[in-house]
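Asker: got a predicted structure plus its sequence, pasted below:
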Amino acid sequence: MRMTPDHVSALDDILRWRRDVRHFRPDPLAPELLDRLRRQMDLAPSVGNSRPWRVMQVEDPARRAGIIASFESCNRRAAREYSGDARRDYLALKLAGLREAPVHLAVFTDMAVEEGRGLGRQTMPEALGYSTVMAIHTLWLAARAENVGLGWVSILDPAEAGAILGAPPTWALAGYLCLGYPLHETDTPLLHETGWQETKVTDWRIV
């Protein structure tokens, strides 16, 4: 299939409006929508076709509460790394939508995956984890195209989160994702709006 200028324009819109969403409406996401997102995640590339990502959709209230408690504990510890105005600014940030988002997805990398038979990982074994990140990014763009917001929660202890969710020991947490319809539509990153930091252009060098 040959892509057209319309495809280029649509992709530019999706990339530009992809945001790390922290404020969600409580409206549920339809099962058929989630199924479409899963199928689009299946299209993500992976090293050696290993497809190491594993997804848990977290519905159990006790497990969700455990994840929220873990986040809040880790967030308090992170705040202690700042002082003065920086601590005040950090504490003012909304860094997760765990209580509001209707869908929680925990995405893991299966470090013992047999698929791919190690192809492409002999010199860069970390490519296995990169593959999971590619799958998350594919899901992120697919969600944006459906007008669904995604927030990536990284302020978690991976081992504690895995224990809360009952993940197998060979699964390493890559990201805990909140999905739902955004409370506000904006093409401006939250960290820009709060004055935390502007985005720099890519350091792209010819060598």
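Answerer: Done, it's in. Here the structure is a predicted model, which means the values were calculated and not measured.
Asker: contacts and neighbour counts: CA atoms only from here.
Answerer: Will do.
Asker: outside of stretch 37-57, which residues touch it?
Answerer: 103-111, 113-121, 127-132, 134-136, 138-139, 142-143, 171 (C-alpha atoms under 8 Å, 6 or more residues apart in numbering).
Asker: write a PyMOL command that selects only the buried members of those residues.
Answerer: In PyMOL, a selection of the buried entries from the contacts of stretch 37-57 looks like this (16 or more other C-alpha atoms under 10 Å):
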select buried, resi 103+104+105+106+107+108+109+110+111+113+120+127+128+129+130+131+132+134+135+136+138+139+142+143+171
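Asker: inside helices: which ones of the contacts of stretch 37-57?
Answerer: 127-132, 134-136, 138-139, 142-143 (DSSP state H).
Asker: ok, of the residues you listed, which one's closest to residue 153?
Answerer: Of all those, residue 153 sits closest to residue 136, with 12.3 Å by C-alpha to C-alpha.
Asker: tell me the secondary structure at the most centrally placed residue in the chain.
Answerer: Taking C-alpha atoms, centre = their mean, the centroid of the chain lies closest to residue 152, which sits 3.5 Å from it. Secondary structure assignment for residue 152 (DSSP: H, G, I helix; E, B strand; the rest coil): strand.
Asker: residues touching it, list them.
Answerer: 20, 96, 175-178.
Asker: and it, how close does it get to residue 173?
Answerer: Distance of residue 152 to residue 173, computed by C-alpha to C-alpha, to the nearest Å: 12 Å.
Asker: cool, and residue 74?
Answerer: 15 Å.
Asker: those two: who's more crowded?
Answerer: A side-by-side neighbour count of residue 74 and residue 173, using other C-alpha atoms under 10 Å, places residue 173 first with 25 against 15.
Asker: okay, now the one to match up with it:
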Amino acid sequence: MSTKDDETESPFELQSASPFTVEERDAVYRAIFTRRDVRGEFLPDVVPDDVLKRILTAAHHAPSVGFMQPWNFLVIRDKAVKDRIGDIFAEANEEAAAMFPSERQKHYRSLKLEGIRTAPLNICVTCDRQRGGPVVLGTTHMSDMDLFSTVCAVQNLWLAARAEGIGVGWVSILKEDEVKAVLNIPQNIRIVAYLCVGKVEGLFSEPELQVRGWQNRMDLDSLVYEDRWGASSCAKSDDQAE
């Protein structure tokens, strides 16, 4: 049995884990459910520096395995730089269109898939895979956790931007090596996300690709298993719960 003298006080202070108020909780879910991938609705308005700082701070507070914080954020305002990235997209986009079946190529080419030139800001989010050293806590058996952590930073940025009334579009139809050359990014650094950022005219009530008939949201219940792969969960989604 330990005595009072044997006990050492923890040097760590814990904060409350109580639920948010209803209003706070609803605000979080509103940001999640109304977030959209913005492509063609950007306004030319400048994003205020204090808003940008809050968004980047939210991204920097994302979870990272081993607390390695592998991300960097390259903010791009220069029109000439954006034009060069836009050219890289245009070439890659044509290549991508040819990969789809002929009946889908026309539909694909009708979609607006980026706002590189029209967004007042572009942000390139990168991952430094060497930042934590040769052995990083939590990545010893799942080596891509640094990349996954950087994706968490992107999601934090996106949700914070939604709360600030700022639109974000993720451009993935790019040739990484060519973008690195334009932005002078070292070869050992991975580009995880190229984002178009700015104020917008408005947001689609549903994801744009769903509105434009490219794809529908999958049913949640078909994606949830219990205890083993393929075993249906006994839990029901809110839409189907009685």
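Answerer: Arrived safely. Just so you know, these numbers come straight off a predicted model, no measurement behind them.
Asker: trace the residue nearest to the centre of structure 1 over to structure 2, please.
Answerer: By TM-score structural alignment, residue 152 of structure 1 lines up with residue 170 in structure 2.
Asker: can you map out the strands along structure 1?
Answerer: 53-57, 103-110, 149-153, 171-180 (DSSP state E).
Asker: the first one maps to which residues in structure 2?
Answerer: Right, strand 53-57 of structure 1. Going by TM-score structural alignment: strand 53-57 of structure 1 matches residues 71-75.
Asker: post-alignment, the matching stretch versus structure 1, mean distance?
Answerer: Compared with structure 1 after fitting, stretch 71-75 of structure 2 deviates on average by 0.8 Å (mean C-alpha distance after the TM-score superposition for structure 1).
Asker: so which bits of that stretch are buried?
Answerer: Across stretch 71-75 of structure 2, burial judged by 16+ other C-alpha under 10 Å covers 71-73.
Asker: quick one: the helices in structure 1?
Answerer: Counting by DSSP H, the helices of structure 1 are 5-17, 31-41, 61-79, 84-92, 127-145, 158-165, 190-193.
Asker: among the ones you listed, which is the most enclosed?
Answerer: helix 127-145 (a mean of 21; mean count of other C-alpha atoms under 10 Å).
Asker: how far off centre is that one?
Answerer: 8 Å (C-alpha atoms, centre = their mean, to the nearest Å).
Asker: now do it: which elements does it pack against?
Answerer: Identification of packing neighbours for helix 127-145 of structure 1 by 3 or more C-alpha pairs under 8 Å, 6 or more residues apart in numbering; DSSP states H and E yields helix 5-17, helix 31-41, strand 53-57, strand 103-110, strand 149-153, strand 171-180.
Asker: out of these, which gets nearest to residue 202 of structure 1?
Answerer: helix 5-17 (14.9 Å).
Asker: measure the equivalent of residue 102 of structure 2 over in structure 1 to residue 180 of structure 1 for me?
Answerer: In structure 1, the residue paired with residue 102 of structure 2 according to TM-score structural alignment is residue 84. Going from residue 84 of structure 1 to residue 180 of structure 1 by C-alpha to C-alpha gives 34 Å.
Asker: do the same with residue 130 of structure 1
Answerer: 25 Å.
Asker: same deal with residue 50 of structure 1?
Answerer: For residue 50 of structure 1 relative to residue 180 of structure 1 (C-alpha to C-alpha), the value is 29 Å.
Asker: when those two are compared, which one has more neighbours?
Answerer: residue 180 (26 against 20).
Asker: that one -> structure 2?
Answerer: Mapped onto structure 2 by TM-score structural alignment, residue 180 of structure 1 lines up with residue 198.
Asker: isn't that match up against residue 47?
Answerer: Yes - Residue 198 of structure 2 lies in contact with residue 47 (C-alpha atoms under 8 Å); the separation is 6.2 Å.
Asker: rebuild the ones in helices among the contacts of stretch 37-57 of structure 1 as a markdown table, extending it with distance to residue 205 of structure 1.
Answerer: Formatted as a markdown table, those follow (distance: C-alpha to C-alpha, whole Å):
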| residue | distance to residue 205 of structure 1 |
| --- | --- |
| 127 | 23 |
| 128 | 27 |
| 129 | 26 |
| 130 | 23 |
| 131 | 25 |
| 132 | 27 |
| 134 | 23 |
| 135 | 27 |
| 136 | 27 |
| 138 | 26 |
| 139 | 29 |
| 142 | 30 |
| 143 | 32 |
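Asker: and residue 22 of structure 1, what pairs with it in structure 2?
Answerer: That one, residue 22 of structure 1, aligns with residue 39 by TM-score structural alignment.
Asker: what number of residues lie near its match?
Answerer: Neighbours of residue 39 of structure 2 using other C-alpha under 10 Å come to 23.
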